[in-house]
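S.K.: After the sequence you'll find the predicted model.
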Amino acid sequence: MNLFDRFILTLYSLALVVISLFVMAAGLNLISSDYITDTINEIYSSSEVGLAYFAAAAIFLLISLKFLFTSVRGEGRARTPASVHNPTEYGDVQITLDTIESIAMNAARHIRGIRDLKAHVRAEENRTSIHVKVAVDGETPIPGLVEQVQQTIKERVETIAGLGISKVTVLVSEVAQPGSGARVRRVE
């Protein structure tokens, strides 16, 4: 459900709350029958008021039908995870972006000087790029470390997944404090 649908559903729900409270109050005789009768008579006697009620009811009907069909039909079935297609002579191979991220993280995990990392893969038409965010130990020179991370990830993903990687971008986010915990932890 996208943001617009959520906004419409919120307005729809609030309107139903107001209508429900009104009907409950009428059922408990908290609203006089004269008020209800006058409102109904006004709908029938004034074409502007009748048209406004008709428009509101039509909007409610359309929104109800939209949500009904969406719930019955589902939102495009179960979504398949984003993947990269790699055609071979025997058929098409699909590798999920999560798989490529795991390969990249496993490759960088073994590099001395990396303390923490996470990877994000972006697949476009003919290019696959990997963005890696790392925390370093502060003892290994960063330029050499970053180059090693880029080279290792690119080679490992291309070897294991058989995909061409257009670029590996590395963001050094912090220097880990001495004596901080485990060598590498996986950040989700």
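M.R.: Cool, got the structure.
S.K.: Could you use CA atoms for every contact and neighbour count after this?
M.R.: Fine.
S.K.: just checking, S173 is part of a strand?
M.R.: Yes - under DSSP: H, G, I helix; E, B strand; the rest coil, S173 falls within a strand.
S.K.: Do I have it right that it meets D137?
M.R.: No - look at S173 against D137 with Cα atoms under 8 Å: they stay out of range, at 11.4 Å.
S.K.: which of those two has more neighbours?
M.R.: Applying other Cα atoms under 10 Å to S173 and D137 shows that D137 carries more neighbours, namely 21 against 13.
S.K.: try this one next to it:
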Amino acid sequence: MIRMLDRLLLFLYSIAIGAASVIAIAAACGAFQTSFLKNAVSDFTGESRSIQGTVIGVGIVLFLVSLRFFIVSVRRTGASAPTINQRTEHGDIRISVETVENLALKAASRTKGVKDLRARVRIAESGLEITIRAFIEGEGSIPAMSEDMQRTVSQQIEEATGIPVAEVSVFIANVTQSPTTFKSRVE
């Protein structure tokens, strides 16, 4: 929720700063008449209290948003990489998502005819959701290869980490032909 609010604030802030920048550039290039600029400045500082109050209010809001973004940019987060946390009777175990992705790639590579693998792991309440993207060689059965890969990845991840795997999705990106070797004939 906080991240969504920060994104909304960043969007509104960038629009406001962008508009102010365009106005400042236009004023510096002489796009406005001098009398118009003098009247605008006197409205901000002079007799019209409603305009003056609005300008002060907008200025305070922009300052507070700037302060929020400064704090967010300087604040350090606890973990640099996303992790999966488990509690055992002996203490806590933290496994990085990258480790689980590498385990999934290792398990998927055991499937015959599979190459150029990529893995993505998402953490869900029901367990890990793993997506494998692969290129396959030759003319093997895609459903059989995919099921074998799903079974191997699921078993390997659950055995290695102790974390239940909710789903293993396999995306076959393309079929490649294995390079054929031609025998040259010398006469």
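M.R.: Okay, I see it. Every value quoted in this text rests on a predicted model; they were computed, and no experiment measured them.
S.K.: and the longest helix belonging to structure 1, how far from the chain's centre?
M.R.: Taking DSSP state H as the criterion, structure 1 has its longest helix at helix 47-73. Distance, stretch centre to chain centre, for helix 47-73 of structure 1: 29 Å (Cα atoms, centre = their mean, to the nearest Å).
S.K.: Kindly report the same for stretch 1-21 of structure 1.
M.R.: On Cα atoms, centre = their mean, the centre of stretch 1-21 of structure 1 falls 21 Å from the chain's centre.
S.K.: and what of stretch 28-47 of structure 2?
M.R.: That offset, for stretch 28-47 of structure 2, works out to 44 Å (Cα atoms, centre = their mean).
S.K.: what's the first-to-last distance across it?
M.R.: 26 Å (Cα to Cα, to the nearest Å).
S.K.: For that stretch, which outside residues touch it?
M.R.: For stretch 28-47 of structure 2, contacts defined as Cα atoms under 8 Å, 6 or more residues apart in numbering pick out A26, I51, Q52, V55.
S.K.: number of nearby residues for the first one?
M.R.: A26 of structure 2 has 12 neighbours, counted by other Cα under 10 Å.
S.K.: And it, how far from P179 of structure 2?
M.R.: 63 Å.
S.K.: Check the secondary structure at S129 of structure 1 for me.
M.R.: S129 of structure 1 ends up strand, using three-state DSSP.
S.K.: P141 of structure 1: how many residues sit nearby?
M.R.: For P141 of structure 1, using other Cα under 10 Å, the count is 11.
S.K.: swap that for R186 of structure 1, please
M.R.: The burial count assigned to R186 of structure 1 is 13, neighbours taken as other Cα under 10 Å.
S.K.: just L9 of structure 2 next, same as before
M.R.: Neighbours of L9 of structure 2 using other Cα under 10 Å come to 17.
S.K.: same thing with F54 of structure 1?
M.R.: Neighbours of F54 of structure 1 (other Cα under 10 Å): 13.
S.K.: Which residue in structure 2 aligns with it?
M.R.: In structure 2, the residue paired with F54 of structure 1 according to TM-score structural alignment is I56.
S.K.: how much space between that match and T88 of structure 2?
M.R.: If you go by Cα to Cα, the gap between I56 of structure 2 and T88 of structure 2 works out to 55 Å.
S.K.: Can you give me the separation between T128 of structure 1 and E155 of structure 1?
M.R.: Counting by Cα to Cα - T128 of structure 1 and E155 of structure 1 are separated by 13 Å.
S.K.: Ok, E174 of structure 1 next?
M.R.: 25 Å.
S.K.: swap in D34 of structure 1?
M.R.: Distance of D34 of structure 1 to E155 of structure 1, computed by Cα to Cα: 81 Å.
S.K.: Looking at the two, which is more packed in?
M.R.: For D34 of structure 1 versus E155, the count of surrounding residues by other Cα under 10 Å is larger for E155: 16 against 9.
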